[in-house]
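**Q** Any chance you could fold what I've pasted below:
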Amino acid sequence: MRAIVHVMLKPGVLDPQGEAVRHALGSLGFDGVNGVRQGKVIELELAGDDPKTAEAQVAEMCEKLLANTVIESYRVEIV
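**A** Reported below is the predicted structural model:
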């Protein structure tokens, strides 16, 4: 079973990497990009076959290690 975790900065948290990407896109001629938020995607290969158990386990991983829940939010997909 595979889990995909999407981690993004929470709204209101400054995103200097996203701002650098937005600026670079403008420099390359891509007008009209008013904002960029950059995040990360983490793919996990998990043993087991119970999606609810896997989702709970991955959420615990996010809370303890994969996301800084003070400034980041996360979303878990079990596929």
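**Q** from here on, contacts and neighbour counts on C-alpha atoms
**A** OK.
**Q** List the buried residues for stretch 47-64?
**A** By neighbour count on 16 or more other CA atoms under 10 Å, the buried set for stretch 47-64 is 54-55, 58-59, 62.
**Q** Please render those residues as a markdown table that adds distance to Glu72 to the earlier fields.
**A** Below are these laid out as a markdown table (distance: CA to CA, whole Å):
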| residue | distance to Glu72 |
| --- | --- |
| Ala54 | 21 |
| Glu55 | 18 |
| Val58 | 15 |
| Ala59 | 13 |
| Cys62 | 10 |
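**Q** one more to put side by side:
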Amino acid sequence: MYLAKVIVTKKASILDPQGETIKNALQNLDFKKIDDVKQGSYFEVKIDADNQEKADQITNSICKELLVNQNMESYKFSLEEV
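**A** Got it, this is the predicted structure:
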């Protein structure tokens, strides 16, 4: 069994209005050294796979087919055996 931890964020070329709003709010709270904020999504998926390579393939498929809008978002993930 593997646990996939997936982080999805907007691509650098895509406007992130939520991230900009959070950045402005932090600066208004006197966090003046905040330069940029990216808002995204985090998923944890338990995968019943025989090995890490298979879990990696399944996680990539899940991301590409459902979790990520590949036109606007990018993703990264890590796997750990549980």
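**Q** now what about the TM-score between them?
**A** With the length set by TM-score structural alignment, normalised by the length of structure 1, the two chains reach a TM-score of 0.93; 79 aligned residues with a CA RMSD of 0.9 Å.
**Q** re the thing from before, could you redo the buried residues of stretch 47-64 of structure 1 as CSV and give each row secondary structure and distance to Gly18 of structure 1?
**A** Output for those, formatted as CSV (DSSP: H, G, I helix; E, B strand; the rest coil; distance: CA to CA, whole Å):
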residue, secondary structure, distance to Gly18 of structure 1
Ala54, helix, 31
Glu55, helix, 28
Val58, helix, 26
Ala59, helix, 25
Cys62, helix, 22
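**Q** which residues does Glu20 of structure 2 contact?
**A** 36-38 (CA atoms under 8 Å, 6 or more residues apart in numbering).
**Q** Equivalent analysis for Leu25 of structure 1, please.
**A** Leu25 of structure 1 touches 31, 33, counting by CA under 8 Å, 6+ apart.
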